[in-house]
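>>> Predicted model and sequence follow; I will ask about them next.
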Amino acid sequence: MARSGVQYEDVQRAIDTLLQRQETPSVQKVREVLGTGSFTTISDHLREWRARRETNRDLPPTQALPEALQSAMSELWASAQESAHQALSHYREEADRRVAEAQEMAGQARREAEDAAQRESALAEQLHRAQARLEELGALASRVEAERDQAREAEQRLRQERESRQAELAQLRERLETREAAHQQALAEQAAAHRQQLAQEEQRHEAAESRLMALLDEARQQRQADDKQHRERQQRLEARLSRLESQLEEQRGLAAEAEKARQEAQQQADRAGQQQQAEAQARRVGEERLEALLDARGSENAALRGQLEVLQGELAALQARLAERPLPPFVC
């Protein structure tokens, strides 16, 4: 069945154009004139045109002409028909041969058209899928572009937040350095005060020890008669002095440990830029150890002062009792 795209009248006008050019109508030439249409449709219309021409071959022209002219034209038409019959016999044979060839070509063209239609359908399906894929890619590109814009905005916010955090970190480091300097100064002042207090305690201990030794020597010289009693008292005093000396050595060792703890705390404080948390913990530990040592030193110093006061009281009582008794004669 002929397609609705190309009508018989279109094919007839194309055939008239070819005849005016003195060209033999064929399916290929008609299609070239029309510029469109399938070979099957054009072949069907061309076959119908040939059938109509063959049927109307012996009819005179149907146009309304004047009677005189119509009579002359009838004679001329009869003469032309006679000449045409003779001239067209050869063309009929040639036309029949060409019709057979055209029919064969039409069959081949029909098959090619069917193949082309199938290819066209496949290509249309591929085009449809490609358009759908293109639309998907366009939507994906839009989403990617939106996500890229969002990522850029997020990156800008992160950059601003990082700059703000860096400024805050710089301020925190500056405050930490200030506090660290103040803390170091306080530690140095505490250590200096502790050393000064320790030196004063050592001086007092040495002075007490010197006074005690002098008193003991004087008591031995003056109280040789009470040698046994005084020797026992001296032994007790010497034992106490030994304990005092041991405690003094312990105090010196504690002072050395406190100085070492202070140096360790100073070293730990120097690593503040790399390990702030470790430094804070170490600083607290050092401070706690230093405070514990200072407390222990204070307690021990207080205990030593109590013992010295007790010993001084005993010495004072001993001197009082010695003063009440007459001194023995000095023996060289």
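Thanks, I have the structure now. Numbers count the residues shown, from 1 in each chain.
>>> Please count neighbours and contacts with C-alpha atoms only from this point.
Fine.
>>> Quick check: buried residues in stretch 291-301?
With burial defined by 16 or more other Cα atoms under 10 Å, the residues of stretch 291-301 counted as buried are Leu293, Leu294, Arg297, Glu300, Asn301.
>>> Restricted to helices, list the residues you listed.
Leu293, Leu294, Arg297, Glu300, Asn301 (DSSP state H).
>>> picking up where we left off before, okay if I get the buried residues of stretch 291-301 as a markdown table plus distance to Glu125?
Listed next are the buried residues of stretch 291-301 as a markdown table, based on distance: Cα to Cα, whole Å:
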| residue | distance to Glu125 |
| --- | --- |
| Leu293 | 92 |
| Leu294 | 93 |
| Arg297 | 98 |
| Glu300 | 101 |
| Asn301 | 103 |
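>>> Tell me the one among those residues nearest to Ala116.
Checking the buried residues of stretch 291-301 against Ala116 by Cα to Cα gives Leu293 as the nearest, at 103.7 Å.
>>> Helix, strand, or coil at the nearest residue to the closest one once chain neighbours are set aside?
Excluding its sequence neighbours, the residue lying closest to Leu293 (Cα to Cα, 6 or more residues apart in numbering) is Ala258, at 6.3 Å. Secondary structure assignment for Ala258 (DSSP: H, G, I helix; E, B strand; the rest coil): helix.
>>> any idea which helix or strand carries the residue nearest to the spatial centre of the chain?
Most central in the chain under Cα atoms, centre = their mean is Glu155, positioned 9.6 Å from the mean C-alpha point. Element membership for Glu155, per DSSP states H and E: helix 67-222.
>>> another one to put next to it:
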Amino acid sequence: MSLSYDAVADVARTLESEGKPVGARAVLDVLKTGSLTTIQKHLLRWREEKSRLAPPDLPESLHQTILAFAAAEAKKGQLHLEKLLDETRSALTESLRTGEEQESRILALEGELRERDGRIGDLSGQIRHLDVRMAECQERESREREEAHALREDLARATLRLEELPRLREETSALRQKLEQEKEARTAAEKDSAVSRALLAQKAPSHKPSGRA
């Protein structure tokens, strides 16, 4: 509901009768409603009507004083409105600037997120590659462990053979000695046999019967 002229005029007359300055802000403080622009418009009308209703025998100086006061009040109201307008413009400009800064910040954050996503993708690829390498290393380690186990078994068997080697050498040496002894015994036996055959051959003619009757 718009503020009526009569309400503003009543407050203006009351303020004037109390010796208080009549201005848009003072009227607004009393009414607690309306806008300064509307109140100022009604005050201008009130002052114009008041000047028209002034007694004809009003001194010119007083009349000029009233007009000057009205003009000053109008100027004050205009300046106040211009100040409010400047404040509103400043607030709007600040809001727009803040919005632009926030938008720039959002764009920057989105760029950082894209970069982070790219780095995460690269790291994920590296991790997958390392997982493959790790699996290969584990498989190779398992094979090498099996080979090492087989080598240890071969080494254990070789160690056992090496431990048996002195005994085998002793047995071989004993067998060789026994073989030499057997050879010597055989040689001696062969010699004895040859001697025996020779002796037997020598004795054989003396025992040969004669051919005479």
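Thanks, I have the structure now. Since the structure is predicted, the reported quantities are computational estimates derived from the model, not experimental observations.
>>> Got a TM-score for the pair?
TM-score for the superposed chains, counting by TM-score structural alignment, normalised by the length of the second structure: 0.47, backed by 144 aligned residues with a Cα RMSD of 4.9 Å.
>>> In the second structure, spot the helix with the most residues.
Identified as the longest helix of the second structure according to DSSP H is helix 60-203.
>>> now it, how far from the centre of its chain.
Put simply, helix 60-203 of the second structure sits 19 Å off its chain's centre (Cα atoms, centre = their mean, to the nearest Å).
>>> Likewise for stretch 307-320 of the first structure?
80 Å.
>>> cool, and stretch 166-184 of the first structure?
30 Å.
>>> Stretch 11-19 of the second structure too?
71 Å.
>>> Next, the buried residues of it.
Those would be Val11, Ala12, Leu15, for stretch 11-19 of the second structure by 16+ other Cα under 10 Å.
>>> Looking at those residues, which is nearest Ala174 of the second structure?
For the buried residues of stretch 11-19 of the second structure, the nearest to Ala174 of the second structure is Val11 (146.9 Å; Cα to Cα).
>>> any idea how far the closest one lies from Thr38 of the second structure?
To Thr38 of the second structure, Val11 of the second structure is 14 Å away according to Cα to Cα, to the nearest Å.
>>> what does Ala185 of the second structure give?
Relative to Thr38 of the second structure, and taking Cα to Cα, Ala185 of the second structure is found at 154 Å.
>>> cool, and Arg45 of the second structure?
For Arg45 of the second structure relative to Thr38 of the second structure (Cα to Cα), the value is 11 Å.
>>> and if you look at Gly99 of the second structure?
Distance, Gly99 of the second structure to Thr38 of the second structure, by Cα to Cα: 32 Å.
>>> who has more neighbours, those two?
The neighbour count for Gly99 of the second structure versus Thr38, taken as other Cα atoms under 10 Å, is higher for Thr38 (15 against 12).
>>> What strand or helix carries that one?
helix 36-52.
>>> next one: that helix to chain centre, how far?
Put simply, helix 36-52 of the second structure sits 68 Å off its chain's centre (Cα atoms, centre = their mean).
>>> now what about it, what contacts it?
3, 5, 8-9, 12, 23-25, 27-28, 63, 66-67, 70, 74, 77, 81 (Cα atoms under 8 Å, 6 or more residues apart in numbering).
>>> how big is the angle separating it from helix 60-203?
170 degrees (axes from the mean of the first three to the mean of the last three Cα atoms, to 10 degrees).
>>> can you pull the buried residues of helix 36-52 of the second structure?
Residues Leu36, Ile39, Gln40, His42, Leu43, Leu44, Trp46, Arg47 are the ones in helix 36-52 of the second structure that count as buried (16+ other Cα under 10 Å).
>>> separation between the third one and Ala135 of the second structure?
Relative to Ala135 of the second structure, Gln40 of the second structure is positioned 86 Å away (Cα to Cα).
>>> do the same with the fourth one
Distance of His42 of the second structure to Ala135 of the second structure, given as Cα to Cα: 90 Å.
>>> circling back to that earlier point, go through the buried residues of helix 36-52 of the second structure and name the one nearest Ile127 of the second structure.
Within these, distances to Ile127 of the second structure taken as Cα to Cα reach their minimum at Leu36, with 69.6 Å.
>>> And the closest one, how far from Ala74 of the second structure?
12 Å.
>>> Next: Thr14 of the second structure.
From Thr14 of the second structure to Ala74 of the second structure the distance is 19 Å (Cα to Cα).
>>> now swap in Leu15 of the second structure and tell me
For Leu15 of the second structure, the distance to Ala74 of the second structure - Cα to Cα - is 16 Å.
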